[in-house]
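Q: from the sequence below, what's the structure:
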Amino acid sequence: MCGILGAIGTRWLDAIPGVLNTLTPRGPDGYGIVHSDAAILAHRRLAIIDLAGGTQPMQSEDRRWNLSFNGEIYNYRELRAELEATGWTFRSHSDTEVLLQGWRAWGEALLDRLDGIYAFALWDVSARRLILARDRIGIKPLFYALQDKGLVFASTLSPFFALPGFPQRLDPEALRDYLACQAVQAPRSILRDVRQLPPASVLTFEQDTARATTRRFWQPSAPHDTAPFFEDALTEVDAAVRESVRRQMVADVPLGAFLSGGIDSSLMIHYMAEAGVKPLKTFNIRFPQVGFDETPAAQAVAARYATDHTVIDAPAIDGAAFEAAIAALDQPLADPAYVTTHELSRLTRQTVTVAISGDGGDELFAGYPRFAQTEGHFPDSLKRRLVRAGTRSGWLPGRLTRHGLAGREMLLYRHVELGPFPHSRKDMSRYLEPATLSAAHPNDTLELWRDLALGYGAGMDTESLMRADLWTYLSEDCLVKTDRASMDNSLEVRVPLLGNPVLDLVLDWPARIHFDADGGKALLRALARSHLPENVWNRPKHGFSVPLQHYFNGQWSTVCEEHLARCEEIAPFLNAPAVRTLWHSAKRGKASRRLAYTFVVLLIWLARHPISS
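A: Predicted coordinates for the structure are as follows:
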């Protein structure tokens, strides 16, 4: 697990070595730089596999191919054996060299064979061609900028802030997406001149023509019409998750697991114990507030599998720790669980270098109630049309907006904190200055999510809603949270529920396989009943979050107030009085705490990363 950086044919070629240190937390164990023609590739390494022989950037024997790679290829041993059988030779025992030789052997077809988490850059000296690629679900990040008829790429946005003279301009549409759903959505970044490579994408840049083309190499499959018998499906899921966990145990460094006490992370412990991981070290966060703490369930799982369990008390996250965690982000992310995941990662890294997480279970196995609330649940009617006309014309109060929405528009309203909903509590225009609002195009809020959701049929049904979340909420919020929190602490986190054996199996099935009389996530709940203590599966669902109102009125209050007081200075594109009014109402429990947190995170981040509008 590493940080990658490079440039092809731009004025920043000579600056790349000097900004490589911005990626040091992602790769504290060493670095490498390769100059080749009008290209430079750089790398910071967190050593996980082949500690002595996996140094990067890696070059082919003839020096034509140069690779800088972030991630892990879990099936690299099988791929290596296949390559060796056809005559390819290897100088190391690393997955990096398998990736390099695999591309030489199979070209882009290699991407269909990879099971892993990755973002990589491959420079072909002879063809003067750069290849960038990112894994199926976007577990590992990759940013790039087309500048000066050349290209700059990096694992995160951080190097772009350090490049001398690089434009630091706000992307209003990225701001719109952030305010709507608390995370910037690929392909945008918060910087107007930088883009994120979307998940499951490969970019080809030809230096001679300065032309870049991007395409998807993988799509979530459309589900089959028929579902297997539930017991048969359960047997197959059990085997697929077991295999995915087994593959992801490969490491030459200490390995542990996050254990929240929920079904997903607890199942990871079960399969890790089955795979014979010893000692099995587990870690969880303990909250003092009722309704947020899952420590008793986590301790029950730890006791069943005799893990070496560590409990971390959440109150240690004071205002200074909160501010530092937000400032460490490469772009704003307002998922409240990021801060606790950051603290969990910091303390976990004191013991292990790799941790297993249960991320992806809710998205892949229908764990959110919203997946069952399709556009058909909100049919239009005369009453809705009258209310809709009344709120939009102003003769009915804006607080009635949601009572006039139907179908897809209602799903959009329920999915966002802010959007194109005039006079309502979710009216984005309330918080943005007019020029920024116009440039943000609020009517296009969640355009990517809508396009994805409509890509699997005529309407927004459960199957399409689940698939839309894979490349939006999961990839740009949940996985960003885990990647940034862990890698800022030099910890690699793996997510077996999103491994190929599980994805390839579950995405083929219709959504109804995931639902029973108790709601969604039926398959994972059934596995939990088979393998885990009753107090893990026989209780209400918990999300991994934090008690925001408690922190707003306690340990984080001073930091938040200080930044809100400077709102006009830090973010002149915001309506500062409206933001402060929201904050004070949220502290009293009278407004959206999540939205107030969204603005606080933005202000703290902008104070450390000033950008122009």
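Q: could you use CA atoms for every contact and neighbour count after this?
A: Will do.
Q: list the contacts of the nearest residue to Y31 once chain neighbours are set aside.
A: Closest residue in space to Y31, ignoring its immediate chain neighbours: R44 at 4.4 Å, by C-alpha to C-alpha, 6 or more residues apart in numbering. Residues near R44 by C-alpha atoms under 8 Å, 6 or more residues apart in numbering: 2-4, 20, 23-24, 26-32.
Q: how about L595: what's its closest non-neighbour residue?
A: What sits nearest to L595 in space, not counting adjacent residues and going by C-alpha to C-alpha, 6+ apart, is E417, at 6.3 Å.
Q: and the one you found, how far from A372?
A: E417 sits 20 Å away from A372, going by C-alpha to C-alpha, to the nearest Å.
Q: repeat for Y473
A: Taking C-alpha to C-alpha, one finds Y473 at 16 Å from A372.
Q: tell me which stretches of the stretch 101-250 of the chain form helices.
A: 158-162, 172-181, 230-247 (DSSP state H, counting those that start in this stretch).
Q: mind checking which of the ones you listed is nearest Q350?
A: Proximity to Q350, assessed across the helices of the stretch 101-250 of the chain by C-alpha to C-alpha, is greatest for helix 230-247 (23.0 Å).
Q: one more, for comparison:
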Amino acid sequence: MCGIAGIVRWKKQPDSDAEIQRMTAAVAHRGPDGVGFYRRDGVALGHRRLAIIDPELGVQPMADEDKTVWITYNGELYNFRELKAQLKSKGHRFVTDCDTEVVIHAYQEWGVDCVTKFRGMFAFAIADFRQRVLFLARDHFGIKPLHYRVGNEYLAFASELSALRKVDDAPPTGSLQAVDLYLRYNYIPTPHTIYHEVYKLPPASYMVIGFDGDRSGPVKYWDVQFRSKNGLSERDWEERAEETIRDSVKAHLVADVPFGVFLSGGIDSTLVAWQMSEILKTPVRAFAIGFNEQQYSELAYAEEAARGCGVELHSEIVRDDALQILPDLVAHYGEPFGDSSCIPTWYVSRLAREHVPMVLSGDGGDEAFGGYWSYVNWMNADPILEARQLMRSAIQSTRQLAPRAGFYWLRKSLKKSLQTFLKNGNELSEWQKLVLYIGEEHRRALWRPEFHNAMASSSEVFKNADVKARKWNRLAYAQYLDFQTYLPCDILTKVDVASMYHGLEVRTPLVDRGVVDLATSLPTLQRFRRDQSGKAVGKYLTKKVLGKVFPDEFIHRPKMGFGIPRAEWFYEGCSGRRLWDQVTVDESAPLYQFFKRDQVQALMDVHSPKHDNSGALWLLLVMGIWLGQNPEISFS
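A: Below is the predicted model:
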């Protein structure tokens, strides 16, 4: 894993490496093993390397044999050896054993379509001096980040937003609409960033930028497709799932350095750890984080999982003074990012990096196999379910009425049931009620009146996902929206920044084309069903697979997630409250440029065990820290 940066200028060409050196230095933490630059014809490429495969020869930026195609690349291709053999059969020659060179030759052979052949995580830029174009691409799921800034006669790109602030130009302009999206969703969804002129390249997308400034894209080259297959028995599905997940874990273990696994004790990380222990001959090192507040700590389950998988567990307790790293972490994210589980992710990454430079994680299992509580709530609100319940009630009621009255009541209930049944259950507005952090009414109360026009009704990525997903069943609709929004914009972003802060590579075998192809082909009942008592069971298939080695009490316990004791840490005398006071107590605090002080303080005043405002408080705390760190940014 690495950090990349670069710029193409189509008029004023830089006369030194100073600009690209500053940009690359901003992502130095992502690659402690090496640094490189290349500048030519208005194009400058920079690279910071974390050496995982072929440490000796995989130096970047890298070029082809005749030095006309150059690349700066961040990621890992898990099928690079198969692609290399295919390319060799077509006459390509290689001088390294790293995947970076395979990407170059794949581009030469297949052009921009090369990305459709890759299995892995990647973000890269190829400068093609024959075609005089810059080719930017990002992996299928958005595991690796890629941001770009469009300026006057230039386009710059980088792994992190901080590098784009180092371009020879005035600071970018802040976006008030992006701030409102952040308050709405807990993150700023693709393609937006906190800046008007800076964007996130969406997952499974590429762009082509001419050296003359002509630009095409982003172009989407792949997408998740839900196509349920029938005809297989439960046993068949279990065998296929175990085989597919094991194949993915094995592919993700290709490395020339030691590695381990994040082990929370949840279904997904335990499944990955178990498969690693089955594949490897040497003991697997696992890493876990716990809290003193037992209701938030899964450490006991991580210990049970480690024993069951036969792995060596390293653990650490995160206390409330852990928030001392929050300002530094806010700076690394480069824009307001509201997922508070970035804190334990930072600490477990630090713990792992003390032992290994690379780990596997269980991220993506909930999206693929239907594990979130939001899916349970969504399925419980299914209009079809409501229609059935109306019919049952109507039939029971008619039995207790006179025939004529009973017929009238049944007819009326039938009409209402039919209207409910025919209603399109996949409504974006209804889904967003389940995933919003601060609703419209409360956001309006927070914003100062002169900024009410900044309030966003939704975002492009949600609207586009809604249009495509409406044709699928209710569960697939929710999963698809998460694949387009929550997974790349929150989960994968959180892990990338918190882990690369320490120069730790995190690989996600459940966010893999083979695993997702399997998951999206499952009948709904293999992902979500109800037991005999009517209780919802998410991730049904993966729980069945893991149930081969773990007891029901471990498998079917309530889902906890990877949260922090956020509510408690905001109580009087705790670290969250102290940090809040530092950021908000001053009447001239940056937060009050845009938000009403009395409304902000009211959220804290009523925060208590019976009235938990910690979600909104955390978002405003992060926003206030970010504004204080960036006083030079003006907003519009």
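Q: any idea what the TM-score comes out to?
A: Scored against TM-score structural alignment, normalised by the length of structure 1, the superposed chains reach a TM-score of 0.90; 583 aligned residues with a C-alpha RMSD of 2.3 Å.
Q: which of the helices of the stretch 101-250 of structure 1 sits most buried?
A: Mean neighbours per residue, mean count of other C-alpha atoms under 10 Å, is largest over the helices of the stretch 101-250 of structure 1 for helix 172-181, with a mean of 25.
Q: which part of structure 2 matches that helix?
A: When structure 2 is aligned by TM-score structural alignment, the counterpart of helix 172-181 of structure 1 is residues 176-185.
Q: where in structure 1 does stretch 42-59 of structure 2 align, residue-wise?
A: On the basis of TM-score structural alignment, stretch 42-59 of structure 2 is assigned to residues 38-55 in structure 1.
Q: measure the matching stretch end to end?
A: Stretch 38-55 of structure 1 has an end-to-end distance of 22 Å (criterion: C-alpha to C-alpha).
Q: and that stretch, what's buried?
A: 39-51, 54-55 (16 or more other C-alpha atoms under 10 Å).
Q: same question for stretch 426-438 of structure 2.
A: Across stretch 426-438 of structure 2, burial judged by 16+ other C-alpha under 10 Å covers 426, 428, 431, 437-438.
Q: looking at the residues you listed, spot the one nearest E298 of structure 2.
A: Checking the buried residues of stretch 426-438 of structure 2 against E298 of structure 2 by C-alpha to C-alpha gives Y437 as the nearest, at 24.4 Å.
Q: right, and the closest one touches L183 too?
A: Yes - counting by C-alpha atoms under 8 Å, Y437 of structure 2 does reach L183; the two are 6.7 Å apart.
Q: joint contacts of the two?
A: Counting by C-alpha under 8 Å, 6+ apart, the residues touching both Y437 of structure 2 and L183 are A616.
Q: residue in structure 2 matching D362 of structure 1?
A: Using TM-score structural alignment, the partner of D362 of structure 1 in structure 2 is D366.
Q: same question but for A607 of structure 1, I mixed them up
A: Counting by TM-score structural alignment, A607 of structure 1 lines up with G628 in structure 2.
Q: remind me which helix or strand that match belongs to.
A: helix 614-629 (DSSP states H and E).
Q: that helix against structure 1, how far on average?
A: For helix 614-629 of structure 2, the mean deviation from structure 1 after alignment is 1.3 Å (mean C-alpha distance after the TM-score superposition for structure 1).
Q: from the chain's centroid, how far away is that helix?
A: 20 Å (C-alpha atoms, centre = their mean, to the nearest Å).
Q: how about T193 of structure 2: what's its closest non-neighbour residue?
A: That would be Y199: by C-alpha to C-alpha, 6+ apart, it lies 5.5 Å from T193 of structure 2.
Q: hmm, I typed the wrong one, I wanted G376 of structure 1.
A: That would be G407: by C-alpha to C-alpha, 6+ apart, it lies 6.3 Å from G376 of structure 1.
Q: for Q275 of structure 2, same thing?
A: Spatial nearest neighbour of Q275 of structure 2, chain neighbours left out: R246 (5.8 Å); criterion: C-alpha to C-alpha, 6+ apart.
Q: aligned to the one you found, what sits in structure 1?
A: In structure 1, R246 of structure 2 lands on R242 (TM-score structural alignment).
Q: I figured that match hits Y271, correct?
A: Yes - contact criterion C-alpha under 8 Å: R242 of structure 1 and Y271 qualify, at 5.7 Å.
Q: got the buried residues of stretch 426-438 of structure 2 as TSV, with distance to R392 of structure 2 columns?
A: Output for those, formatted as TSV (distance: C-alpha to C-alpha, whole Å):
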residue	distance to R392 of structure 2
N426	23
L428	28
W431	26
Y437	35
I438	37
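Q: just checking, which of the residues you listed belong to helices?
A: 428, 431 (DSSP state H).
Q: closest one to L313 of structure 2 out of the buried residues of stretch 426-438 of structure 2, please.
A: Y437 (34.5 Å).
Q: the spatially most central residue of structure 1 and Q289 of structure 1, how far apart?
A: For structure 1, the residue nearest the mean C-alpha position is L479 (2.3 Å; C-alpha atoms, centre = their mean). Distance, L479 of structure 1 to Q289 of structure 1, by C-alpha to C-alpha: 26 Å.
Q: A526 of structure 1 now?
A: Going from A526 of structure 1 to Q289 of structure 1 by C-alpha to C-alpha gives 29 Å.
Q: please say which of those two ends up with more neighbours.
A: Using other C-alpha atoms under 10 Å as the criterion, A526 of structure 1 and Q289 rank with A526 on top: 16 against 10.
Q: what does E568 of structure 2 correspond to in structure 1?
A: Structural alignment (TM-score structural alignment) places E568 of structure 2 against H550 in structure 1.
Q: ignore the last one, Y195 of structure 2
A: Using TM-score structural alignment, Y195 of structure 2 pairs with L191 in structure 1.
Q: what's the burial count for W106 of structure 1?
A: 12.
Q: would you check how far apart it and L446 of structure 1 are?
A: Applying C-alpha to C-alpha, the value for W106 of structure 1 to L446 of structure 1 is 37 Å.
Q: got it, and Y31 of structure 1?
A: According to C-alpha to C-alpha, Y31 of structure 1 stands 39 Å off from L446 of structure 1.
Q: next: N575 of structure 1.
A: Using C-alpha to C-alpha, one gets 22 Å for the distance from N575 of structure 1 to L446 of structure 1.
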